[in-house]
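Enquirer: pasting the sequence and the predicted model now:
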Amino acid sequence: MTISATIDGQLVQWRDSKRYLWLMGAIIPLIPMAMWGLYALTGSTLSWYFGPFFVYVLIPTFDLLAGLDPNNPPEELIEAIEEDRYYRWVTYAFLPLQLVGLIWGAYLLGGGTLPGIEDPLTVVQKIGLATGLGMVAGIGINTAHELGHKKEHMERWFARVALAQTFYGHFYIEHNRGHHVRVATPEDPASSRLGETLWEFLPRTVSGSFKSAWGLEKKRLNRLGKGPVTLKNDLFNAWSFSVVLWGGLMIAFGWEILPYLVIQAVLGIFLLESVNYLEHYGMKRQRLESGRYERVSPAHSWNSNNIGTNVLLYHLQRHSDHHANPTRRYQALRDFKEAPVLPTGYAGMMVLTWIPQVWRKVMDKKVLDHYDGDVSLANVHPRTAHKYGASLEGAAA
């Protein structure tokens, strides 16, 4: 399908080469069903661990095989492209499939059987199923990210639904009102620092994001003359979706599924925060004479044009344009030539983060090259500042 418009007497046309590839995002919630099919065919317990294999092996392989797509939609057609409702239905389709997959998984976790599964799953198999549900949950948070930035009330409501599976509803508040304000600064818990490992970043970002969300809501409610403990608190509203969802599942399939719900939630959060770790590693906005930070620019986010991860994560890898235009819909996000670029897609880079020595060997040089060797311009972890010759004064607090 070609989108066209006449601008100043000239016909401008654009065709989205990825238009129908975006539907691949709906494959993700089907991971639990795929595990069932593989188990029915092979009888192997390894089939129940297909979820991590799909995310950490198949998607990076797809990135390498499919290559890059650096093409941008014409600026003149951005509005027309955003108004194409096909793209909205692509994201909407994820939600019912996510919920169906979770309910189906909870049924098996509760001891249910299906054709090809004559006996209830063993503990090892249930843990595997929970890992698959966790992969869906983590990518579901990305769907919530796309929907939560939009102005339409229905889409923001859908974002809370997508977040319910992980009990991470406060992400909706912290990301929109916290991260987008403080991005690429030492004060942002979701911006990783040069020399900081993923394993150091995780507790800092999880606790910091919660504290930030609570503080943001407390300030908002104070302006309304209310205390934080109220039903008007959006954190409580967001978490209520999870209470209803988890409570309903345990009523339907038994309390014994609770440990597996926790496992899948933890893995979903791990997947989200691993992506956060990638997106702004070492990037730092500089302070102006006024004491304020400079405006966010394309230079403050790591990007990638790898097709595989982009179609599965709704162009999340065109992260610079997302921060420049938070409400812009995924199909209209552009690539900036001046933005720093990762060696491969987010999925492949996540694997590198597991081994800090490998991650730093690849990425630290890229950060320093980005700043022309001036480490004082980077967001440096205090623990490693001396290794780069940076003063603690210039490092993150």
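Expert: Nice, I can see it.
Enquirer: drop to CA atoms for contacts and neighbour counts, all remaining ones
Expert: Noted.
Enquirer: residue ranges of the strands in the stretch 51-200 of the chain, please?
Expert: In the stretch 51-200 of the chain, no strands are defined using DSSP state E, counting those that start in this stretch.
Enquirer: what ranges does it have for its helices?
Expert: Assigned by DSSP state H, counting those that start in this stretch, the stretch 51-200 of the chain shows helices spanning 59-66, 78-83, 86-109, 123-148, 153-163, 171-174, 180-182, 198-223.
Enquirer: ok, which of these comes nearest V12?
Expert: Smallest distance to V12 across the helices of the stretch 51-200 of the chain (Cα to Cα): 11.3 Å, for helix 78-83.
Enquirer: for stretch 340-350, which outside residues touch it?
Expert: For stretch 340-350, the external contacting residues (Cα atoms under 8 Å, 6 or more residues apart in numbering) are 55-57, 59-60, 63-64, 274-275, 278, 298-306, 308-310, 317, 370.
Enquirer: about what we covered before: which of the helices of the stretch 51-200 of the chain is buried the deepest?
Expert: A comparison of these by mean neighbour count, using mean count of other Cα atoms under 10 Å, puts helix 123-148 on top with a mean of 25.
Enquirer: so that one versus helix 86-109, what angle?
Expert: Calculated by axes from the mean of the first three to the mean of the last three Cα atoms, to 10 degrees, helix 123-148 forms an angle of 160 degrees with helix 86-109.
Enquirer: list only those of the contacts of stretch 340-350 flagged as buried.
Expert: Buried members of those, scored by 16 or more other Cα atoms under 10 Å, are 55-56, 59-60, 63-64, 274-275, 278, 298-306, 308-310, 317, 370.
Enquirer: next, the one to line up against it:
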Amino acid sequence: MNSRLSSLLSLIFPITSLLFLNSESHSAPEALLWTMPFWLVLAADWLSPSMKPLSVKNSPEGFFNGLLYGLAFLQFINLAMMIRFIGELTWLTTQDIMTSVINLLVVRFLVGTSSCCSGIIVAHELIHRGRPLQRWLGRLLLMSVCYDHFAVAHKRGHHSHIGTPHDITTAQRDESFKAYWRRVAKEHFLYAWRCEKRRLDKKSRGFLLNTVSNKVLQGLLVELAVVGFIYAEFGLLCAVMFLYQAYSAVRMLEAVNYFQHWGLIEEETHHAIAWVSDSWFSNLLLLGLPCHICHHQNATVQFQDLVYYEQGPKMPYGYFVTNLWVRLSNTSFRQNAALQLESYTRRGD
């Protein structure tokens, strides 16, 4: 399949969310039916053909930049449509309440998933770009899920300390996802704040200029302003659902971070820096994210030019299946991952 055409698969979740939200409240069975694309994606990821190691590519930027901007546009449109949709739900009768609650659950499911795919993953691509406007768009996308500090923590922390005990994002072998989630939710913010403080202290421009120039504070203030505006203009329920979709998207992201580097400490795993996933389907829907080793070797390589490398322990499934596995049956995941890692380490002896 043509790489440009196949890359349009990344539009599945934002387009599904847009179509769901671009109408009035759905009946309960109809609303639940709108989750079908997710389950089809899960099945496709389970059965996905494997990627093969590739040589370095040099694709034209125009189409793929347009795809990124289109996904970013859909992210902001979907959030606006979500607020409108929620504001039009009715709560007069018992039947109305039941139908509206089911619609809210589907909204959270669809928009949360879309916000991870068309929000955070697009942001991850853009914050590594060289052009200031692209990096700012990446930050705005992160603000749409109340996670702007991730840009600082990821670039200055994760990329600098990958594969070492100092990397917040690397999950320890005995660390459950629940414990990992509690840890990184706090430590990513604190690390980003300390990084910004050190950067600004070196400039010695005074308290006021340092405060205004603090990227973490900028993001936090914008996020609070957005939530406050939604609450003031559209009510508590819309503000809560905005935060809920952000929570859902960020939790999905951190599940990816969890399994991408689970247990990989340099001196113990022969310098493996990421788990390998050869899912062709995951790679297309997630803008090259499974080519994570290549990304860490050179973070400036654009997603369409990332190549698949095999030097690392291999996941048995693609990113969508593994994400669900990590969150729903974490003990089973850790048992399997420990066996895979032990086998990989023995092969390296």
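Expert: Here it is on my side, so go on. What you are looking at is a predicted structure, and each value in this text was computed from that prediction instead of being measured.
Enquirer: now render the helices of the stretch 51-200 of structure 1 as TSV, adding distance to L245 of structure 1.
Expert: Converted to TSV, the helices of the stretch 51-200 of structure 1 look like this (distance: least, Cα to Cα, whole Å):
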stretch	distance to L245 of structure 1
helix 59-66	29
helix 78-83	32
helix 86-109	9
helix 123-148	13
helix 153-163	9
helix 171-174	17
helix 180-182	29
helix 198-223	21
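Enquirer: out of the ones you listed, flag the one nearest R328 of structure 1.
Expert: Using Cα to Cα, the helices of the stretch 51-200 of structure 1 put helix 78-83 closest to R328 of structure 1, at 7.6 Å.
Enquirer: matching F210 of structure 1 against structure 2, which residue comes up?
Expert: Here F210 of structure 1 is matched to F189 in structure 2, going by TM-score structural alignment.
Enquirer: let me see the contact set for that match.
Expert: 149-150, 153.
Enquirer: that older thread, for R19 of structure 1, find the nearest of the helices of the stretch 51-200 of structure 1.
Expert: Distance to R19 of structure 1, taken as Cα to Cα, is lowest for helix 86-109 among the helices of the stretch 51-200 of structure 1, at 8.2 Å.
Enquirer: so that closest one corresponds to what in structure 2?
Expert: Going by TM-score structural alignment: helix 86-109 of structure 1 matches residues 63-86.
Enquirer: and what of stretch 359-370 of structure 1?
Expert: Matched against structure 2 by TM-score structural alignment, stretch 359-370 of structure 1 falls on residues 333-344.
Enquirer: now that stretch on structure 1. Mean distance?
Expert: For stretch 333-344 of structure 2, the mean distance to aligned residues of structure 1 following superposition is 1.3 Å (mean Cα distance after the TM-score superposition for structure 1).
Enquirer: tell me which residues of that stretch are tucked away?
Expert: Buried residues in stretch 333-344 of structure 2, counted by 16+ other Cα under 10 Å: 333-334, 337, 341, 344.
Enquirer: now do stretch 320-333 of structure 2
Expert: Neighbour counts using 16+ other Cα under 10 Å place 320-323, 325-327, 330-331, 333 of stretch 320-333 of structure 2 among the buried residues.
Enquirer: any chance of a markdown table for those residues, columns distance to H158 of structure 2 and secondary structure?
Expert: Converted to a markdown table, the buried residues of stretch 320-333 of structure 2 look like this (distance: Cα to Cα, whole Å; DSSP: H, G, I helix; E, B strand; the rest coil):
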| residue | distance to H158 of structure 2 | secondary structure |
| --- | --- | --- |
| F320 | 22 | helix |
| V321 | 24 | helix |
| T322 | 21 | helix |
| N323 | 20 | helix |
| W325 | 24 | helix |
| V326 | 21 | helix |
| R327 | 22 | helix |
| N330 | 23 | helix |
| T331 | 25 | helix |
| F333 | 23 | helix |
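Enquirer: in these, find the pair that's most separated.
Expert: Spatially, the most separated pair among those is F320 and T331, at 17.7 Å (Cα to Cα).
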